[in-house]
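Student: show me how the following folds:
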Amino acid sequence: MSDWKRIVAGVDFTDHALNALREAARWTRRDKAELHVVHVVESLVITELQETLKTPIEDMEAQVREDTISRLNSMIEEASLEGYRLVDETPMTQGKQDGMTAEVRLGNPTEELIATLNDHQADLLVMARNSTSSPERGAGTYAVRCVRKGPADVLLVRNEHTGRFKQIAVGVDFSEQSERAVRAGAELAKRDNAELTLVHVFYPPWEVVHFSSLPVDTSPAFQNEYRQLLTDRLKNLAAPHVEGRPHVKYDVYPAATHGSGMVDYLTEIKADLAIVASHGKSNIKRFLLGSTAERVIRDSPCSTLVLKDQPS
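Tutor: Reported below is the predicted structural model:
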């Protein structure tokens, strides 16, 4: 059974966001979930317009809202989302039909997106990886902030992605959170008929300087045995979730850091979806986002699904 029954799609009016909206709709249809589409107009934009044009702030907000509603309706129509309609005469400029809603909000984009997630008790936020402000720098600023501060899982859709995923990679560090990532990966791979790879990135102990004075075997035979032990742990952790699935691969990947290693691995296997937990085994809970997850979010060559900690 899917973890995602209430999905929010946060959109601007770029082609990247259009792709993300279509992917959100695909997940909604597949999981028979509710979908809420939201566009946030930054309050600073309205303030600057009002100060420049000397228009009363109430009139400016009304005009911006009306124009944005029209653009959002056009975007929804272009995405071919049947059943969606904005009801612009309602106070909240929000319409609903068959569990599908859309709205325009005014304010700080990150705060309003998180408020939308809370208002709808959303399980998943879907956004484009890139924003209009930083298309060349990996995940956009708002996307990263929503992963850090939001209460829901976050799917960041790569700009060029369309249709089903074909190569899904799950980062596993043997924590409880990564076990959930394995379960999610197995479920998504089954639904998209995709190949599933479970990978554990590790720092080779035989390359650590302070081990040189300890009786640690550094022979090729020991290294192979060490890798096999890690692979066996992967298989044991995954067994309850991948039983009967023919297209599952297990890999262990040496790297200087977990985050950089995961990004390199995703590039090597040409993954089109990475799944990681927001906090791994070595991350202290007080940090807003685990270092591995943040590196993957920023530098991943593919779409990324970040799973937030669930209440125990």
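Student: could you use CA atoms for every contact and neighbour count after this?
Tutor: Fine.
Student: with adjacent residues omitted, what lies nearest to Val242?
Tutor: Ranked by Cα to Cα, 6 or more residues apart in numbering and with sequence neighbours excluded, the top spatial neighbour of Val242 is Ala186, at 5.9 Å.
Student: helix or strand for the spatially most central residue of the chain, which one?
Tutor: For the chain, Leu155 is the residue whose C-alpha lies nearest the centre (Cα atoms, centre = their mean; 2.4 Å). Applying DSSP states H and E as the criterion places Leu155 in strand 153-157.
Student: now do the buried residues in that strand.
Tutor: Within strand 153-157, the residues scored as buried using 16 or more other Cα atoms under 10 Å are Asp153, Val154, Leu155, Leu156, Val157.
Student: swap in stretch 108-127?
Tutor: Along stretch 108-127, the positions that meet the burial threshold by neighbour count (16+ other Cα under 10 Å) are 109-114, 116-117, 122-127.
Student: next: stretch 222-242.
Tutor: Across stretch 222-242, burial judged by 16+ other Cα under 10 Å covers Arg227, Leu230, Thr231, Leu234, Lys235, Leu237, Ala238, His241, Val242.
Student: that one: how far from the chain's middle?
Tutor: Relative to its parent chain, stretch 222-242 has a centroid offset of 26 Å by Cα atoms, centre = their mean, to the nearest Å.
Student: what's in contact with it?
Tutor: With Cα atoms under 8 Å, 6 or more residues apart in numbering as the contact definition, stretch 222-242 has outside contacts at 172, 174, 179, 182-183, 186, 198-200, 248, 250-252.
Student: if you set the cut-off to 7 Å instead, what comes out?
Tutor: For stretch 222-242, the external contacting residues (Cα atoms under 7 Å, 6 or more residues apart in numbering) are Glu179, Val182, Arg183, Ala186, Tyr250, Asp251, Val252.
Student: here is the second sequence; please produce its structure so I can put it next to the first one:
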Amino acid sequence: MTDIKTIMACIDLSDYSPMTLGYALDLAEQGDLKVTICSIVPLRDVNPAFMAGMMYPCREDTKEYLDALKKNRIDQINKLIMERFAKFSNETDIRITTGYPADGIIEMVDKIGPDLVVMANKGRSNLSRFMFGSTAEYVFRHTPTPLLSVRDKHIFKRSYSGKAAPEATKIRTVMAAVDFSPWSPAILAHAGWLAKITGAKLHAYNCISAKEISWVKSHYIPENTFDLEEFLPKEKQRRHDLMADQIKAAGLSDIDGLNISIDLGVPYEQILSASQEMGADVLVLGPRGRSRSARFTLGSTIEKIFRHSPVPVLRLGPDIIH
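Tutor: Below you'll find the predicted structure:
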């Protein structure tokens, strides 16, 4: 099991902020976590005051203006908490800073050192699609801390233009996508922690990739004797047993509704399909796969899942095993 004590919720007072706070505060209540709310006043709101201060120093008090911006942001956050999450009034630490949102969030993570970061997959711009370099994607790639990217699976569409506001939903099923990389024990530990504090079912999942099958087939001895129908059941059982051993080692065997499944195909496609078939409410992933790439690679399995998953994605930090 993992030891999570602190959580940081990143909000920008967009339509996605109540959903973000809903997930963060529910987890905080169920897991007895301390909560910090982080909000970044973007430079587009600050630069006019800087320019005025430079050009008309006698007419504009830049510091006073910035202080007023931050106070207004705090007042808005407190109002949101009072209206939607009254039991948490005066129970959270609110941190406001200015700058580029993505950089500001990562700097706040470094400063506060939370065990888990929660933020929405979209923000104020309410982009109709993900754009490379967006705040959500940048933070997903670069923050060193486990990050829960939340989204409402009932209205998740790249081109969604409806009027329904995103809402947090109860976590009933947690899916751990395990690839037997060095991060697999941590994936199971975090998924198990989430399942235990929420009372959710845990579904451990692994996909045998088509590339792996091709490699085995090309290296099989004696040559040209590979039989997929004979190989596949044995490989699935071997992986099932290995997963069961890792679950036991993580102390998760007592979770009600625990299930293990092994599939064959393109990993990100199968993971997304399986998460929908089992009605997963959260999908837990490692920071990267068995390649142990030095950084996230555009087009990787992890990024494709982040972009396309209709359910919240919990991505572990890259240093989680050190």
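Student: quick revisit: out of the buried residues of stretch 108-127 of structure 1, what pair is the most spread apart?
Tutor: Pro109 and Asp123 (18.8 Å; Cα to Cα).
Student: from Met131 of structure 2, how far off is Trp73 of structure 2?
Tutor: Small correction: residue 73 of structure 2 is Arg, not Trp. Arg73 of structure 2 sits 26 Å away from Met131 of structure 2, taking Cα to Cα, to the nearest Å as the criterion.
Student: got it, and Val178 of structure 2?
Tutor: From Val178 of structure 2 to Met131 of structure 2 the distance is 28 Å (Cα to Cα).
Student: run a quick neighbour tally on Leu80 of structure 2.
Tutor: Neighbourhood size, Leu80 of structure 2 [other Cα atoms under 10 Å]: 17.
Student: what does it align to in structure 1?
Tutor: Following TM-score structural alignment, the counterpart assigned to Leu80 of structure 2 within structure 1 is Met75.
Student: its match is in what secondary structure piece?
Tutor: With elements taken from DSSP H and E, the one containing Met75 of structure 1 is helix 57-78.
Student: coming back round to it: alignment lookup: the residue nearest to the centre of structure 1 to structure 2.
Tutor: Per TM-score structural alignment, Leu155 of structure 1 is aligned with Leu148.
Student: can you pull out the helices in the stretch 201-322 of structure 2?
Tutor: Along the stretch 201-322 of structure 2, the segments classed as helices by DSSP state H, counting those that start in this stretch run 210-219, 228-249, 267-277, 301-308.
Student: how far away is Tyr16 of structure 2 from Ala189 of structure 2?
Tutor: With the distance defined as Cα to Cα, Tyr16 of structure 2 ends up 28 Å from Ala189 of structure 2.
Student: the two: which is more packed in?
Tutor: In this view Tyr16 of structure 2 and Ala189 are compared by other Cα under 10 Å, and Tyr16 has more residues nearby, 25 against 22.
Student: my read: that one touches Gly123, true?
Tutor: Yes: applying Cα atoms under 7 Å as the test, Tyr16 of structure 2 and Gly123 come out as touching, 6.3 Å apart.
Student: just to revisit the earlier point, look at Arg73 and Met131 of structure 2 and report which has more neighbours.
Tutor: In this view Arg73 of structure 2 and Met131 are compared by other Cα under 10 Å, and Arg73 has more residues nearby, 21 against 12.
Student: so how far is Tyr100 of structure 2 from the more buried one?
Tutor: In terms of Cα to Cα, Arg73 of structure 2 sits 16 Å off from Tyr100 of structure 2.
Student: just Trp215 of structure 2 next, same as before
Tutor: Plainly put, Trp215 of structure 2 is 45 Å away from Tyr100 of structure 2 if you go by Cα to Cα.
Student: ok, now how distant is Gly185 of structure 1 from Ala169 of structure 1?
Tutor: From Gly185 of structure 1 over to Ala169 of structure 1 the distance is 8 Å, taken as Cα to Cα.
Student: wait, I meant Ala194 of structure 1
Tutor: The gap separating Ala194 of structure 1 from Ala169 of structure 1 is 10 Å, by Cα to Cα.
Student: and these two? which has more neighbours close in?
Tutor: Summary of the neighbour comparison: Ala194 of structure 1 and Ala169, criterion other Cα under 10 Å, with Ala169 having more neighbours (30 against 18).
Student: counterpart of that one over in structure 2?
Tutor: Going residue by residue (TM-score structural alignment), Ala169 of structure 1 aligns to Met175.
Student: ok, and what's touching the strand or helix carrying its match?
Tutor: Counting by DSSP H and E, the element that carries Met175 of structure 2 is strand 173-177. The contact list for strand 173-177 of structure 2 (Cα under 7 Å, 6+ apart) reads 187-188, 191, 195, 200-206, 275, 279-285.
Student: what's the average distance of that strand to structure 1?
Tutor: Once fitted to structure 1, strand 173-177 of structure 2 is off its aligned match by 0.9 Å on average (mean Cα distance after the TM-score superposition for structure 1).
Student: okay, the helix or strand that that strand is followed by sits on what stretch of structure 1?
Tutor: Using DSSP H and E, the next helix or strand after strand 173-177 of structure 2 towards the C-terminus is helix 184-198. Aligned using TM-score structural alignment, helix 184-198 of structure 2 spans residues 178-192 in structure 1.
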